[in-house]
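> Sequence first, predicted model second:
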Amino acid sequence: MSDQSAFAQLVEQDLAVIHRRRDAHAPPREAVEEAVIRACDWLLQRQQEDGHWVGELEGDSILETEYVLLLHFLGKADPEKVRRLCAYVLNHWQGPDGGMPIYPGGPSDVSASVKAYFACKLARIPPDDPRMERLRECILRMGGVTRCNTFTKLYLSIFGQYDWEGVPTIPPEIVLAPRWAYFNIYEMSSWSRAILVPLAIINACRPRRPVPPECAIDELFVGGRHGRHLRLPWDSRPVTWRNAFLLADRVLKVYDRSPVKPLRRRALKLAEQWLLERQRGSGGLGAIFPAMVHAIMAFKCLGYPDDHPAIQHELRELHRFEIEEDGETRLQPCVSPVWDTALALNALLDAGVPASDAAISKGVDWLLGVQTSAPGDWAVKAPGLEPGGWFFEYANEFYPDVDDTVMVLMALYKAACPQGEPWTSAPPRVRAAMERGLNWVLGMQNRDGGWASFDRNNDRMVFQYMPYADHNAMLDPSTADITARVLECLSFYGIGAEDPRVRRALGYLKREQEEDGSWFGRWGVNYL
């Protein structure tokens, strides 16, 4: 028996067990059908006039706290708005130990907690407020400010609450590295790239926005701020990638202090152009909160006035992330209309809503209108591949992703071929979109057989040892969940196990399976 046959047999056995257990505890069929009808009605009532769906996308407390810091950076910190933002953080995110987790019910995170404490002090919440006392005690138990990640230390340095010398250097010269170089910005994940390019500008300019003494956070340094060793510790083993990068950081700091930087002006100009180019066809840089905030700060460092179109564009898009409710303000990290519309259409069609229903037709038309038609950053690793993917948000032309694209492709197939016809029988406009999307997905397969989210072959693991890689998301490698969804999509388009691309993907999934039989999921439920 071949490995593939044995694998299929194991899957069938597991499914049989699941079905037996399900049938033993299944609710009455009528109750299930009634629930499905009510769920469909609920969805249909929430379709937007132009055909799309969009729900709230939740994030963690750093959204509100970093927004407070941005407002202070710009000198636009309306006290009432800051109060509402901090009220949401304290009322909804503070955990039982006093700290701030980065997901509901999770352990306290020192970086999120420090930013929350600083934001609350900027909101003039007294340090002897019981919530602040609990938060401060938790931060000190976790090691204090020096245990924060690089991005948090950079924020604090801007406001004079940390020493720039203790922040790992992000040199703007990284944008000058040619694309064939081992270390270049296109070897990082797309979201890291969109964050690090503006941060490199900020790091080079080292802006300062002093805060009043009563807003300082010296009390969050274990043993006091003065005399603390602020740099990242060396690895205990002498020869490691971490130590190599830390040594390079020391060299870069000497370069930063030098009056002669022959490449700095050119690097800053290229980084500026890179940011401006990626505003085209986007709802802000990367259409996501952290990159947009950093872009605004970077433009200010470059001397842009507040009313400059580049800054106003980012601010308008950030404002759309705000949700005001019950005297509080919270933010979304981005918006998800393409993903939500694809999910809604798949759910409605699977539930039996006819493909001819006007709601389905409107949803399909909306999706066809937001398919990408221009190359983005992904084209650096996939030259010659025709654009055809879909992004997550309303506008993000440079960053379509495989996951959204396959969800859209499945929705288009179910809507255009409701009787299981070949996809080539779809109406011409839909068929053309399907073909472009399918070819783009197939062209984004990685050399290991799997698929990632935004880029191809973005897997140079050495990048995770960089001093500013402590957000644990420097790379965009293949993942089991996206690869599995691609295979599900391909099955609708008649591409099965006999296809060499599918065989490579199945091989990848077999290699990635955990010992307990599950798979690690990065983009949704974990584990799978």
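Looks like it came in fine.

> C-alpha from now on. contacts and neighbour counts both.
Fine.

> what about the residue most central in space within the chain, which helix or strand?
Nearest residue to the geometric centre of the chain (Cα atoms, centre = their mean): Trp191, 6.1 Å. According to DSSP states H and E, Trp191 maps onto helix 190-205.

> which outside residues touch that helix?
154, 169-172, 175, 185-186, 256, 268, 271, 275, 285-286, 290-291, 294-295, 297-298, 301-302, 377, 399, 454-455, 473-476 (Cα atoms under 8 Å, 6 or more residues apart in numbering).

> one more time with 6 Å
For helix 190-205, the external contacting residues (Cα atoms under 6 Å, 6 or more residues apart in numbering) are Ile170, Pro171, Pro172, Ala291, His294, Ala295, Ala298, Met474.

> Use this one as the comparison:
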Amino acid sequence: MTKWDQKIDWLINRLKQDQSSDGSWAYPFDTGTTTDAYMIILLRTLAVQEDQLIRGLAQRILSKQSDNGAWKLFADEENGGNLSATVEAYYALLASGFVKKDDPRLVSAKKFILEHGGIQNTSMFTKIMLAITGKYKWPAFSPFPVEMILLPAACPINLYQFSIFGRANLIPIMILASRKFSMKMKNSPDLSDLFSARHPGHSWPENRDLLDWIGEELKKISEFPERLHASALDRAKKYMLARIEPDGTFYSYFSATFLMIFALLSLGHFKNGPIIQNAVKGLLSMATVIDGLPHMQYTTANVWNTALISYAMQNAGVPKEDETVAAANRYLLSRQHNRSGDWKIHNPHGAPGGWGFSDINTINPDVDDTTAALRALIREAAGGTQTREAWKRGVNWTVSMQNRDGGWAAFEKNVHGKWLKLIPVEKAEYLLGDPSSADLTGRTLEFLGNYTNLENRHPAMEEGADWLIRHQRKDGSWYGRWGICYLYGTWAASTGLAASGIPASRPALKRAAGWIQSVQNHDGGWGESCRSDIHQTYIPLGHSTLTHTAWALDTLIAVSEKPTVEMEHGITWLLSNLEKQDWTTAYPVGQGMAGTFYIHYHSYRYIFPLLALGNYRRKYS
């Protein structure tokens, strides 16, 4: 057995060992310390007795503090740390009751906070959390009028022109802001000394923005504005309650559930009532353990992990009859959606058949998870009637979600209005919109081109390829919305174009390969900084990561008829570093709420090297 085969077998065996009893993989969805901090604050505010968990979360938060007192979203973050994350961590540690204000670690954190503008310079979402818990004053007017929920879907500007992800967070915020609700915990810590007098900084946006104007105009045309307001609150409440998942969470999202709990409290629900108690239990169920300490996941990633792993293993030669693969595919089939969600509003003729991201997700499918699950099921679908029908439903749903511009988005169809830039929210076009993206369009084309019988001349294929070619950057790269960042987008777009029949000699793929080669590190690997997302331009990490290297290699494999020198150099680095453990193996390579939190997928270090090595061996051996 060659070293190459040994490394592939090592990856496969490691994945087999980590499979859960239900057939899924529950690798952590690691988003840093923000959710840990919010969970402490929530539990203390509701007086939920979870001292052991709170102590563990506090220990984890402290373990992530930098020497300068700050907390970071990623290792090479600018300014020495992240102000919002540091304020959240400071608040949570005090709220836990296990760390005192004169603790040197908190003294150091306070110094960082004040030097960087104080609480008033934090992000809007941090301010909202502080306002909810009585640490920050709500604005004089609501920048998010709840009356907007009454606008019909046919109206050019309405809540259904936001992404489902943005809508799930915005609706409870609208309720809370309209009622200026706050609820202090017992023995609430004093944060007044975190306001900086030297740096007045930014407060709430006090200018009248588009949403506020819409709310005021609705009130003017209403004969009974108070009744209109009450009706809007009632509809917002019903929207949330109708989308609670079986585990009690709102769409399986931590932030949306956190906000929903307080929104329901503001509307008169009791904290000991069943809806709020079940929501808290649902959040508690998303706890995982990393390096011996608890972490509150933003959501679970079981479906995503399982679909990618099942496919990567089969691609590397594991037969579909292998019990690991068979159990994984049984799990995936059990998680296919059978009822419609909000996606139906802009896709009225589509039938359910997609997959969601998390373990408990029944009405919020997305295109990327769906094609990932379908890749895993393709071999089984070829031989089994039941699986074949499920596979067809998934393919049909995927095709039906193509945007009119030719691309694919994550959750919605044709939700990408330019007017979103008028809303006073950081990166509103990414948080509240769901436009076509290079990663979703590329991965969808790769699936359709390699695993279905759609011809390259099919309109869906041609329009998708045209979208990608139109959106390629001058340097040959593409921006990836859900990964870091240009390496991710270029990998997805290149493999998608190749699968759609675009020859490697075409300028788009030649430029893509040239760009990939131009950003290769001297050691043979690739690595990209999360700062690429913030500055919207490629910024090298200065170190190679397993995942970025695998994406870059898979790009070159897709567009090269024979191995290249750059490819061989990258393969050598990958084979030599598969088992390493250092800060680069924990570096985030996924992004969620653009510029606000980044994701370390613990599964990626195994999945994508296995995929690249499997593709190399199949194509060139």
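Done, it's in. What you see is a predicted model, and the numbers here were worked out from it, not measured in a lab.

> hang on, the earlier thing: what's the helix holding Trp191 of the first structure aligned against in the second structure?
Aligned by TM-score structural alignment, helix 190-205 of the first structure falls on residues 164-179 of the second structure.

> Please apply the same query to stretch 446-456 of the first structure.
Counting by TM-score structural alignment, stretch 446-456 of the first structure corresponds to 403-413 in the second structure.

> Just give me the neighbour total for Asp3 of the first structure.
Other residues lying near Asp3 of the first structure total 10 when counted by other Cα atoms under 10 Å.

> whoops, I mixed them up, Asn364 of the second structure
24.

> For Ala428 of the second structure, see how far away it is.
Plainly put, Asn364 of the second structure is 21 Å away from Ala428 of the second structure if you go by Cα to Cα, to the nearest Å.

> matching residues in the second structure for the longest helix along the first structure?
Of all segments of type helix in the first structure, defined using DSSP state H, the longest is helix 3-25. Under TM-score structural alignment, helix 3-25 of the first structure corresponds to no residues of the second structure.

> what do you get for stretch 389-404 of the first structure?
Using TM-score structural alignment, stretch 389-404 of the first structure lines up with residues 354-369 of the second structure.

> Quote the end-to-end distance of that stretch.
One end of stretch 354-369 of the second structure sits 8 Å from the other (Cα to Cα).

> ditto for stretch 328-346 of the first structure
Calculated as Cα to Cα, the first-to-last residue distance of stretch 328-346 of the first structure is 34 Å.

> Likewise for stretch 166-183 of the first structure?
Start and end residues of stretch 166-183 of the first structure are separated by 23 Å (Cα to Cα).

> how far out from the middle of the chain is that stretch?
21 Å (Cα atoms, centre = their mean, to the nearest Å).

> Now the match of helix 190-205 of the first structure on the first structure. Mean distance?
Following the fit onto the first structure, the mean deviation recorded for stretch 164-179 of the second structure is 1.5 Å by mean Cα distance after the TM-score superposition for the first structure.

> Okay, buried residues for that stretch please.
Of all the residues in stretch 164-179 of the second structure, those buried under the rule 16 or more other Cα atoms under 10 Å are 164-179.

> now swap in stretch 77-85 of the first structure and tell me
Ala77, Lys81, Val82, Arg83, Arg84, Leu85.

> Looking for the alignment partner of the fourth one in the second structure.
Residue-level alignment of Arg83 of the first structure against the second structure, with TM-score structural alignment as criterion, gives Arg55.

> what about its match, is that helix, strand or coil?
Here Arg55 of the second structure is helix, with the state taken from DSSP: H, G, I helix; E, B strand; the rest coil.

> Also the one 4 residues further on?
Using three-state DSSP, the structure places Gln59 of the second structure in helix.

> So what's the residue count around it?
16.

> do you know how far it is from Lys474 of the second structure?
Distance from Gln59 of the second structure to Lys474 of the second structure, by Cα to Cα: 46 Å.

> cool, Thr133 of the second structure as well?
47 Å.

> Would you mind telling me which of these two has the busier surroundings?
Thr133 (20 against 10).

> Map the more buried one onto the first structure.
Checking TM-score structural alignment: Thr133 of the second structure goes with Phe159.

> correct me, but that match touches Arg206?
No - using Cα atoms under 6 Å, Phe159 of the first structure is not in contact with Arg206, being 10.3 Å away.

> which residues in the stretch 151-300 of the second structure form strands?
Secondary structure of the stretch 151-300 of the second structure (DSSP state E, counting those that start in this stretch): strands located at 287-290, 293-296.

> Whatever helix or strand comes next after the last one corresponds to what range in the first structure?
What that stands for is strand 293-296 of the second structure. Elements were assigned by DSSP H and E; along the chain past strand 293-296 of the second structure, the next helix or strand is helix 302-315. Using TM-score structural alignment, the residues of the first structure aligned to helix 302-315 of the second structure are 337-350.

> mean per-residue distance, the matching stretch to the second structure?
Stretch 337-350 of the first structure, aligned to the second structure and superposed, deviates on average by 1.0 Å (mean Cα distance after the TM-score superposition for the first structure).

> which other residues reach that stretch?
So stretch 337-350 of the first structure is in contact with His52, Trp53, Val54, Phe392, Glu393, Asp404, Met407, Val408, Ala411, going by Cα under 6 Å, 6+ apart.

> What of stretch 27-45 of the second structure?
By Cα under 6 Å, 6+ apart, stretch 27-45 of the second structure touches 54, 57, 61, 89, 92, 185, 296-297, 598-603.

> The first structure: matching residues for that stretch?
Against the first structure, stretch 27-45 of the second structure falls on residues 55-73 (TM-score structural alignment).

> Please identify the buried residues of that stretch?
For stretch 55-73 of the first structure, the neighbour count (16+ other Cα under 10 Å) marks 59-73 as buried.

> Met39 of the second structure and Arg60 of the second structure: what is the separation?
Met39 of the second structure sits 13 Å away from Arg60 of the second structure, going by Cα to Cα.
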